[in-house]
Every structure is written in C-alpha cells, then in structure tokens.
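Student: following is a predicted model, sequence given first.
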Amino acid sequence: MKIRIKGNTVRYRLTRTEVKIFCETGHFEEKTQFRDKTFIYELRTKAGLEHLDANFKENTITLYLPEKERERWGDSEQVGFQHTIVSASGAELSLLLEKDFTCLDETIEDQSDNYPNPLANK
C-alpha cells in the first residue's frame, strides 16, 4: 500500500493482493520504522459510515471505508472512493482510496501486482 500526503490531501493506493486481503479481513496496514517511533498507515472498515473517514492518533493514520463498500470493491470495476471531511476548525481534508494501476512511463518500482492501466491500450 502506498500513501501520498500533500497538504490536506491523503491518498492510499492498493495493489491487487492488498485489495483482496482488505476485502477479506476488513483491515490492511503498512509501517515505517524511524529511529525511535513507528509510523503506521492503515485501512479499516467501519459500520454505519456513508463515506470515507479518517483519523490520526498515536502516530497512525487510519482511513475508514464503509463496511458496505468493502464487500463489493474487490470484485468490481470501481477504481476507488473519494470524500472530503471538515475538521472542527473548518479545515477540509481530502481523502482518496484507489486501486494501484501500472504506470505508463518507465519506473524501477515492482508493479507486477498492480492493476492493468486502462489507458495502456489506447
């Protein structure tokens, strides 16, 4: 799973295997170990939600997907989900969760488990 943070935008991208594990278990996480702390970013399902939601607590970013979406996302053509939440101070946080497609340009990154890019055959 990849995470991209730019300003008030958080974006998660998952490979085919990661989507499969998430859809089966309702949870997927990655960890980055620093000298004295571990940064965790995770995806979880949550009942009762209508849209993506997020939280940051104890060095962990948790992105929540509504339970009803998890049940069908892996086998569907739907690329992902997007939602903007507003903090108590009025700041907007844009959330994006999507399947990771292979890049169209050259990259040294292993993309063998990525979804085929729909633009590759155009």
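Tutor: Perfect, thanks for sending it. Numbering: from 1, shown residues only.
Student: every contact and neighbour count from this point should use C-alpha atoms.
Tutor: Will do.
Student: all the helices of this structure, residue numbers only.
Tutor: 16-25, 67-73 (DSSP state H).
Student: and those: which comes nearest residue 103?
Tutor: Residue 103 lies closest to helix 16-25 among the helices of the chain, at 14.6 Å (Cα to Cα).
Student: centre of the chain to the closest one, how far?
Tutor: How far helix 16-25 lies from its chain's middle: 11 Å, per Cα atoms, centre = their mean, to the nearest Å.
Student: before we move on, what about stretch 21-40?
Tutor: Between the centre of stretch 21-40 and the centre of its chain there are 12 Å (Cα atoms, centre = their mean).
Student: distance across that stretch, terminal residue to terminal residue?
Tutor: Terminal residues of stretch 21-40 are spaced 17 Å apart (Cα to Cα, to the nearest Å).
Student: and here is the other one:
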Amino acid sequence: MKIRLKGNTIRYRLDKTDVALLETTGKVTSVTQIGAGALHFCIRAKEIADPVIKMEPDGIHLLLPLPQLTAWYLPDQVGFELTLPNADGSELKILVEKDFQCLTTRDEDDSQSFENPMAGKNC
C-alpha cells in the first residue's frame, strides 16, 4: 500500500496483493519503521454505515463500509473519494485507489500493480 499525505488529504493506493488481502481478510496494513518505533496505516472493512478514520498514537486506521468496498473490488472500479469532518471544522479528504503500473520506466517494483488502462495509447 502506498500512502501520500498532503495537507488535509490522505491518498491510499493499493496494488493487487493489497486489494486481495482486504477482500479476503477484511484488513490491509502498511508499516514503516522509524528508529525504535513504527508508523502504521490500516484499512479495514467493517459492517458500518459510514466511513470512520481514527488517529492512534502510532498510526491511522481507516474503517470502510463493506458495501462500498464490495463495489470497489469490481474490475472496472478505480477508486473512490471520501470527505470526513475534523473536530476543528475543517475536512479531511481521503482517496482510495487501485495502484496502476507506471507508463514510464521507474526504479520501482510495480509487478503487483494493476494494468494501466492508458498503456499502449498515445497521450
């Protein structure tokens, strides 16, 4: 799982392995070791009506309704966007997307990424 933080936006990009794990177990995590500690991000499928995000001392937990995820697992679904209120009145924008293969060569393993629909097309 790739996570990008920018301002009040969190973008999650899940590859094929992440999506399969979330679909079969209801949970996918990403952990980054920082010194003696670890920072973790977790997405869980839950029997809830609305999405919830929780800030924990060592990470962020995103809880998503099962029906929303079930629709997203379909091959033609790329991603979805959420806007959740913060306690201070601001909003947190969350993007959850399938991770596509890069169109240009990069020093990154994207073997588990989804095939890019733009591959082979002139842009």
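Tutor: Nice, thanks for sending it over. Since this is a predicted model, take the numbers as computed values, not measurements.
Student: TM-score for the pair, please.
Tutor: The TM-score (TM-score structural alignment, normalised by the length of the first structure) is 0.91; 121 aligned residues with a Cα RMSD of 1.4 Å.
Student: if we can go back for a sec, between the helices of the first structure, which one is closest to residue 61 of the first structure.
Tutor: helix 16-25 (16.1 Å).
Student: now distance to residue 42 of the first structure and mean neighbour count too, for the helices of the first structure, in JSON lines please.
Tutor: Putting the helices of the first structure into JSON lines (distance: least, Cα to Cα, whole Å; neighbours: other Cα atoms under 10 Å) gives the following:
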{"stretch": "helix 16-25", "distance to residue 42 of the first structure": "10", "mean neighbour count": "17"}
{"stretch": "helix 67-73", "distance to residue 42 of the first structure": "14", "mean neighbour count": "17"}
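Student: can I get those in CSV including distance to residue 9 of the first structure?
Tutor: Shown next, in CSV, are the helices of the first structure (distance: least, Cα to Cα, whole Å):
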stretch, distance to residue 9 of the first structure
helix 16-25, 21
helix 67-73, 21
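Student: of all these, which one is nearest residue 118 of the first structure?
Tutor: Using Cα to Cα, these put helix 16-25 closest to residue 118 of the first structure, at 14.7 Å.
Student: can you list the residues that contact that closest one?
Tutor: Under the criterion Cα atoms under 8 Å, 6 or more residues apart in numbering, residues 1, 27-28, 43-44, 70-74, 99-100, 113-115 lie in contact with helix 16-25 of the first structure.
Student: what's the answer for stretch 98-107 of the first structure, then?
Tutor: Outside stretch 98-107 of the first structure, the residues touching it (Cα under 8 Å, 6+ apart) are 11-16, 19, 79-81, 111, 114-117, 120.
Student: if I look at residue 44 of the first structure, how far off is residue 121 of the first structure?
Tutor: 33 Å.
Student: more crowded one of these two?
Tutor: residue 44 (20 against 6; other Cα atoms under 10 Å).
Student: nearest spatial neighbour of the more buried one, chain-adjacent residues omitted?
Tutor: The shortest distance from residue 44 of the first structure to any non-neighbouring residue, by Cα to Cα, 6 or more residues apart in numbering, is to residue 27 (4.5 Å).
Student: now swap in residue 63 of the first structure and tell me
Tutor: Per Cα to Cα, 6+ apart, closest to residue 63 of the first structure is residue 54, 4.4 Å.
Student: ok, now which ones touch the one you found?
Tutor: So residue 54 of the first structure contacts 61-64, 95 (Cα under 8 Å, 6+ apart).
Student: gap between the counterpart of it in the second structure and residue 3 of the second structure?
Tutor: Counting by TM-score structural alignment, residue 54 of the first structure corresponds to residue 53 in the second structure. Residue 53 of the second structure is 14 Å from residue 3 of the second structure, where distance means Cα to Cα.
Student: what residues does residue 15 of the second structure make contact with?
Tutor: By Cα under 8 Å, 6+ apart, the neighbours of residue 15 of the second structure are 1, 98-100, 112-114.
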